[in-house]
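Novice: Following is a predicted model, sequence given first.
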Amino acid sequence: MLRAVENRASVVVCSTCRLSADAREDGEGRRGGAMLADAMRALQADDPAYAAVDVQDMPCLFACQRHCTVHVRGPGKVGYVLGDFPPDADAARAILDYTLRHAASEEGVVRYADWPQGVKGHFIVRTPPEGFICT
């Protein structure tokens, strides 16, 4: 059930997430999460700055009340689950930009003033790093 991945700055994308609150998939049968992961990888191919972030996908993050859900994480850092994104390049860029700032931070805490506009209002939960709790 588990697959080893490199333990570094990453965005785990729910590949089976719905397209939107109202639709499970697009007209070609593609799920929103898979489309969002593809949009992130396309941006990485075009912009080497995003190579510092691994885009990983897995089926179901268990946030099924939401759509296009991602988990931003890094070793020893507070992680964040975000959702309700459209599966497009603008959302992908905002998530990757936030993840770069998260990776550059000491503990995974990015000042609100430094959040890309595209992630504001999309946070669902924060997760403490293994072996720690937040104070």
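Specialist: In hand now; what should we look at? Numbering: from 1, shown residues only.
Novice: okay, CA-based contacts and neighbour counts for the rest of this
Specialist: Noted.
Novice: quick one: the helices in this protein?
Specialist: For the chain, the helices defined by DSSP state H occupy 32-46, 89-104.
Novice: quick one: buried residues of the first one?
Specialist: The one in question is helix 32-46. Residues of helix 32-46 classed as buried: 32-41, 43-44 (neighbour count, 16 or more other CA atoms under 10 Å).
Novice: What number of neighbouring residues does Arg111 come out with?
Specialist: Arg111 has 10 neighbours, counted by other CA atoms under 10 Å.
Novice: how close does the residue nearest to the spatial centre of the chain get to Pro87?
Specialist: Nearest to the geometric centre of the chain sits Val70, at 3.3 Å (CA atoms, centre = their mean). Look at Val70 and Pro87: by CA to CA, to the nearest Å, they are 11 Å apart.
Novice: shared neighbours, the two?
Specialist: When CA atoms under 8 Å, 6 or more residues apart in numbering defines a contact, no residue borders Val70 and Pro87 alike.
Novice: And the contacts of stretch 50-68?
Specialist: With contact meaning CA under 8 Å, 6+ apart, stretch 50-68 is reached by 8-21, 32-34, 36-37, 40-41, 43-44, 69-70, 83-87, 96, 99-100.
Novice: One more to weigh against that first structure:
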Amino acid sequence: MTTWITVCNTCKRDTWQEGTETTDGERLAALVEDAARDLGGVSVRQHSCLMGCAAACNVTIQAADKLCYTLGKFDATPEVAEAIAQYAQLHAQSETGQVPYRTWPAEVKGHFVTRHPPLPDS
């Protein structure tokens, strides 16, 4: 089963300057794609506007029949992207999607916005 990292590619941090070629979300998405490239069970996609503009940059970690998470307030750095990819791999390895706090990469701690239960079958 694949764990999906969805990165909002329209996110703009407060420091984003009008006229800049790429958004902060696009920069984060490219970094996450690189960080997750060789991870088994993890895929990355981009989506425009996850509607968390006050907490840009936003990502979701999702898989069928597992707890899903929204995270935000990220800077677009290689270290952050690596941490997001590592957390997604832990999510992929978890039967329920719950990842023990002690194993979370430091760069994702404090960035969780919401947790969603899996959708019911009917």
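Specialist: Nice, thanks for sending it over. Computed from a predicted structure; not experimentally measured.
Novice: Do you know the score for how well these two fit?
Specialist: Laid over one another, the chains give 0.90 as their TM-score (TM-score structural alignment, normalised by the length of the second structure), with 121 aligned residues with a CA RMSD of 1.8 Å.
Novice: Now distance to Met58 of the first structure too, for the helices of the first structure, in a markdown table please.
Specialist: Shown next, in a markdown table, are the helices of the first structure (distance: least, CA to CA, whole Å):
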| stretch | distance to Met58 of the first structure |
| --- | --- |
| helix 32-46 | 9 |
| helix 89-104 | 17 |
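Novice: Nearest to His122 of the first structure, out of these?
Specialist: helix 89-104 (10.0 Å; CA to CA).
Novice: So which bit of the second structure is that closest one matched to?
Specialist: Taking TM-score structural alignment as the measure, the second structure aligns residues 78-93 with helix 89-104 of the first structure.
Novice: cool, and stretch 65-79 of the first structure?
Specialist: Stretch 65-79 of the first structure maps onto residues 54-68 of the second structure, going by TM-score structural alignment.
Novice: which parts of that stretch are buried?
Specialist: Neighbour counts using 16+ other CA under 10 Å place 55-63, 66-68 of stretch 54-68 of the second structure among the buried residues.
Novice: Tell me where the first structure has strands.
Specialist: For the first structure, the strands defined by DSSP state E cover 10-14, 54-58, 70-73, 79-82, 123-127.
Novice: For Val59 of the second structure, see how far away Val42 of the second structure is.
Specialist: 14 Å.
Novice: Now do the shared contacts for the two.
Specialist: Overlap of the contact sets of Val42 of the second structure and Val59 (by CA under 8 Å, 6+ apart) consists of Ile5.
Novice: what residue of the second structure matches up with Pro129 of the first structure?
Specialist: Matched to the second structure by TM-score structural alignment, Pro129 of the first structure sits across from Pro118.
Novice: likewise Leu43 of the first structure?
Specialist: So, by TM-score structural alignment, Leu43 of the first structure is matched to Ala35.
Novice: Touching, its match and Glu82? I think so.
Specialist: Yes - Ala35 of the second structure lies in contact with Glu82 (CA atoms under 8 Å); the separation is 5.2 Å.
Novice: Asp97 of the first structure contacts Pro116, correct?
Specialist: Yes - with contacts defined as CA under 8 Å, Asp97 of the first structure counts as touching Pro116 at a distance of 6.9 Å.
Novice: more neighbours, these two?
Specialist: Per other CA under 10 Å, whichever of Asp97 of the first structure and Pro116 has more neighbours is Asp97, with 20 against 16.
Novice: show me what contacts the more buried one?
Specialist: Asp97 of the first structure makes contact with Pro116 under the criterion CA under 8 Å, 6+ apart.
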